[in-house]
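Student: generate coordinates for the sequence data below:
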Amino acid sequence: MRAVVHSETGPSTVLRLVERPDPTAGPGEVVVRVVCSGVNPTDWKRRAGVGMSDPYGEVAPGHDGAGIVEAVGPGVDHVGVGDRVWLLMARHGRAYGTTAELTAQPANHVVPLPDNASFELGAGLGVPFVTAHRLLTSGVVSRLAAGALAGHIVLVAGGAGAVGNAAIQLARWAGATVITTVSSAQKATLARAAGAHHVVNYRAGDAAAEISALAPTGVDLIAEVAPAANIALNLAVARVHGTIAVYADDGGADLVLPVRAALAKNLRFDFALLYTLDETLLRAAVDDITKALTEGALRLGEPAGLPLHHYDLTDTGNAHDAVERGVVGKVLVDIA
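Tutor: All right, here's what the predicted structure looks like:
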C-alpha cells in the first residue's frame, strides 16, 4: 500500500510517500481501505512536535477518515467486508492513521457510515464533531438528540472553524438557540450557513452588549476555543449556573480566572480533550452523531458553512500547511 509517513518531527517537508506492506486484521480489529482523510490541527502539531510526543518510529498521520471495510478480525461483528465506515482517533495508540491506502483500527474506532452520508462528510466527523458533542454535553444534557437542547441558548466561540461549525450544527439539531462569534463578514456568512441563529462580529462592536441583548438572562453553555482571551466576555454573558466548555487554547495558554466573578454566577468550567476521553463518553458521541447523520442533520461544504479543500495523497504536506495557516474550511486528503 501507499502511505504518507514521517520518522522525525519538523516541518511538512519531513512527510514522504512510501510503499508499505498491507496491514492485516488482528483480533478486534478492522482493516479499512481509506477513501478520504480529514486533516485537523492535531495532525500538523503532532508532526511538528508542538506540545506532543510520539513513541513510534515511523507514523502515518491522520485521526479522521472514511472508506470501505477490507477485512475484519475475530470478535468484530458490527461491520463486515464491503461496508462503508468512518474512522475516529485512528492515530491514537497506533502508528498508522488515515494518510494510507489501508489502515488497521480497533473496532471501536470504526463506525458504520449511513448511506445518505458521503465519504467526504465521514472524513470530516471525528475530531470536530466528537469534540463538539463533548462540549455540548458538558452542560444541561448528557446526550444529544433532536430537541434535547430546546429552550437553551448556546454560544459558540469561533463559529467558522471546524469544531465551531460542528458545534453549531449539533446544537441546532438538538434544538438550541445558537449564537456564535466571528472575526469577519466572510466568517459571519459561513456561520449563518452552518445554522447559527445569531452571529456577532467581535471585531466590529461590543460583543458582550450584543450577546446580552440576544440573551438577557445569559447563555446556558459556551463552547470556547480561546478561554484566556475571552474570559471577561464569558463571565459577562454566561447565566447563573452556566457552563463554559473549553477545547483549545487559542489566544493564550494561561487562563487567569477572576474567582469571585465566577463564584457569583455558580459557573462550571469543563475541559475537553479526545485523547483522554472516557470510553463511555466516546461511545455516546458516536451514537448521537450517527443518529444526527441518519436524520440528515449534518453537512459539509460551503453550503454548510465549511468550504472543502481537497489534496491528493502525494500533496499531504501542503494539506498540513493549509491547516497550520488557518485556512477557513475543511481540508481533506483524497486517498482513493
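
Student: hey, let's count contacts and neighbours off CA atoms from now on
Tutor: Fine.

Student: hey, where'd the helices end up in the stretch 51-200 of the chain?
Tutor: Along the stretch 51-200 of the chain, counting by DSSP state H, counting those that start in this stretch, helices occupy 119-123, 126-136, 162-173, 185-194.

Student: from the middle of its chain, how far away would the longest helix seen in the chain be?
Tutor: What stands out as the longest helix in the chain, according to DSSP state H, is helix 279-294. Centroid displacement of helix 279-294 relative to its chain, using Cα atoms, centre = their mean, to the nearest Å, is 13 Å.

Student: other SSEs contacting it?
Tutor: Here helix 279-294 touches helix 126-136, going by 3 or more Cα pairs under 8 Å, 6 or more residues apart in numbering; DSSP states H and E.

Student: the helix it packs on vs helix 279-294, what angle?
Tutor: Calculated by axes from the mean of the first three to the mean of the last three Cα atoms, to 10 degrees, helix 126-136 forms an angle of 110 degrees with helix 279-294.

Student: top strand in the protein by residue count?
Tutor: Longest among the strand segments of the chain by residue count, using DSSP state E, is strand 29-39.

Student: following that strand, which helix or strand comes up?
Tutor: The element immediately downstream of strand 29-39 (helix or strand, assigned by DSSP states H and E) is helix 41-48.

Student: would you mark the buried spots in that next one?
Tutor: Of the residues in helix 41-48, 42, 43, 44, 45, 46, 47, 48 count as buried by neighbour count, 16 or more other Cα atoms under 10 Å.

Student: so which elements touch it?
Tutor: helix 316-324.

Student: chain center to the helix it packs on: distance?
Tutor: Distance, centroid of helix 316-324 to centroid of chain: 17 Å (Cα atoms, centre = their mean).

Student: here is a second sequence; please produce its structure as well for comparison:
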Amino acid sequence: MKAIIYRDNGGPDVLQLVDRDLPAPGPGEVRVRVAVSGVNPTDWQARSGPDHIKHFPEVTPHLDGAGTIDAVGAGIDQGRIGQRVWLLMAAAGRPYGTAAEFTVVPADQAVPLPDDTGFDVGASLGVPALTAHRTLTVAEDGPRRLRPGALDGRVVLAAGGAGAVGHAVIQLARWAGATVISTVSGAEKARLATAAGAHHVVNYREGDPTAEIRGIAPDGVDIVAEVALGANLALDLAVLRTRGTIATYANVGGKQVELDVLRHMVLNTRLQFLVLYTAGPEARAAAVEDIAAAVRDGALPVGEEHGLPLTRFPLHRTADAHRAVENSTVGKVLVDVTA
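Tutor: Prediction:
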C-alpha cells in the first residue's frame, strides 16, 4: 500500500510517500481502506515537534478520516466488513494514521457512516466535531449530552465561526436548539458562518461588538466556544451571563491571558480548558454517539454552501496539505487517498 510517513520531527518536508505492507488488524481492531483523510492543526503540530514526543520509529500521520472496513480482528463481528465508517483519533498513541491507503484502529474508533453521507463529511468530523461537542457540554447547568432540544433557550457564542471547530459548534448548537451567535473578522467569514447556520454574525473588528451581542442576548451568553482566549477574553466577559461558561480549545495568536480574578468570581465564571486527548473515554464516547446522531439527521454537512470550504490534495501532496493548514487556510483541508 501507499502511505505517508515521517521518521523525524520537523517541517512538512519530513513527510515521505512510501510503499508498506498492509497492516493486519489485531484483536478488537478493524482495518479500513481510507478514502479521505482529514488534516487538523494537531497533525502538523505533532509532526513538527519538539513539544510532541514521537513514540514510534516511523509514524503515519492524521487522526481523522473516512473509508470502508475491509478486515476485522479477533472478537469483531465479521459483518462489519464492507461498512462505511468515519475515523477518530487514529494516530493518537499509534503508528497508523489515516494518511495511507489502509489504516488499523480499535473498532470503536471506526464509527458507522450512513450510506447517504459522503466521505468528505466523515473525514471532517473527528477532532473538530468532538471538540465542538465538548465545548457545548461542560457548562455547570448545561446538558452533558446533545440532542434536538438539549440547548433550547440557551445562547451560544461561537468565536471564529469560519474555522473547522467553530463551524461544528454552530452546526451542533443549532441542531440542539440553541440561539447561535458567531464572531468573525470580515464579510467573507460572516458569509460562511451564516451558511453554517449561525442565527447572528458579529464582526468583532467593527462598531461595538459588545453592544451588538448584548442586543441579541440581553441576559448574556450561556456558553462561549473560544478559539483565541487571549485576544477575546475581554469581549467574552463583557457578554457572558452570570454562571456562564467559556470553553476554550485554542489560543490562536498566542496572546498571554491575564485574569481579573475578582470579576470572574463575581460572575461565577466557569473557564473550561479542553483537549480531546485528556477529555476522558466517557466524554469522548458520549460525543461520538451524539455526533453520529447528528450525522444521521443531516445536521453536519460540509462544503462551501454549508459554510466549510474544502481544500483538497492527493496523497502524494500531503506535505502541501500540511502547509495549507499551517497557513490557516479557511475551511477544511482534505487528502484524497483513494481516487
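
Student: so after superposing, what's the score?
Tutor: Laid over one another, the chains give 0.98 as their TM-score (TM-score structural alignment, normalised by the length of structure 1), with 336 aligned residues with a Cα RMSD of 1.1 Å.

Student: thinking again about what came up before, nearest to residue 83 of structure 1, of the buried residues of helix 41-48 of structure 1?
Tutor: Using Cα to Cα, residue 43 is the member of these that lies nearest residue 83 of structure 1, at 26.3 Å.

Student: where exactly do the strands run in the stretch 1-150 of structure 1?
Tutor: For the stretch 1-150 of structure 1, the strands defined by DSSP state E, counting those that start in this stretch occupy 2-5, 16-19, 29-39, 64-72, 84-87, 102-106, 110-112.

Student: find the centremost residue of structure 1, please.
Tutor: In structure 1, the C-alpha nearest the mean C-alpha coordinate belongs to residue 128, at 0.9 Å (Cα atoms, centre = their mean).

Student: quick one: that one from residue 254 of structure 1, how far?
Tutor: Plainly put, residue 128 of structure 1 is 23 Å away from residue 254 of structure 1 if you go by Cα to Cα, to the nearest Å.

Student: before we move on, what about residue 234 of structure 1?
Tutor: Distance from residue 234 of structure 1 to residue 254 of structure 1, by Cα to Cα: 16 Å.

Student: and these two? Which one has more around it.
Tutor: The residue with more neighbours, out of residue 234 of structure 1 and residue 254, is residue 234; 23 against 10, by other Cα atoms under 10 Å.

Student: so who does residue 72 of structure 1 touch?
Tutor: 25, 26, 28, 29, 30, 31, 79, 80, 81 (Cα atoms under 8 Å, 6 or more residues apart in numbering).

Student: distance of it from residue 79 of structure 1?
Tutor: Noted for residue 72 of structure 1: a distance of 8 Å to residue 79 of structure 1, by Cα to Cα.

Student: out of the strands of the stretch 1-150 of structure 1, which is closest to residue 294 of structure 1?
Tutor: Among the strands of the stretch 1-150 of structure 1, the nearest to residue 294 of structure 1 by Cα to Cα is strand 110-112 (10.7 Å).

Student: identify the residues contacting the closest one?
Tutor: For strand 110-112 of structure 1, contacts defined as Cα under 8 Å, 6+ apart pick out 30, 79, 83, 84, 85, 86, 87, 88, 286.

Student: which one of the buried residues of helix 41-48 of structure 1 is nearest residue 120 of structure 1?
Tutor: Of the buried residues of helix 41-48 of structure 1, the one sitting nearest to residue 120 of structure 1 (Cα to Cα) turns out to be residue 43, at 17.7 Å.

Student: distance to residue 158 of structure 1 for the contacts of strand 110-112 of structure 1 - can I get that in TSV?
Tutor: Shown next, in TSV, are these (distance: Cα to Cα, whole Å):
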residue	distance to residue 158 of structure 1
30	35
79	36
83	35
84	32
85	29
86	26
87	25
88	23
286	23
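
Student: compare those and tell me which has the most neighbours.
Tutor: Tallying neighbours with other Cα under 10 Å puts residue 87 at the head of the contacts of strand 110-112 of structure 1, with 33 neighbours.

Student: these two touch, right, that one and residue 64?
Tutor: Yes. Residue 87 of structure 1 is within contact range of residue 64, at 5.4 Å (criterion: Cα atoms under 8 Å).

Student: shared neighbours of these two, anything?
Tutor: In contact with both residue 87 of structure 1 and residue 64: 123, 126, using Cα under 8 Å, 6+ apart.

Student: quick revisit: quick one: the longest strand of structure 1 aligns where in structure 2?
Tutor: Strand 29-39 of structure 1 lines up with residues 29-39 of structure 2 when matched by TM-score structural alignment.
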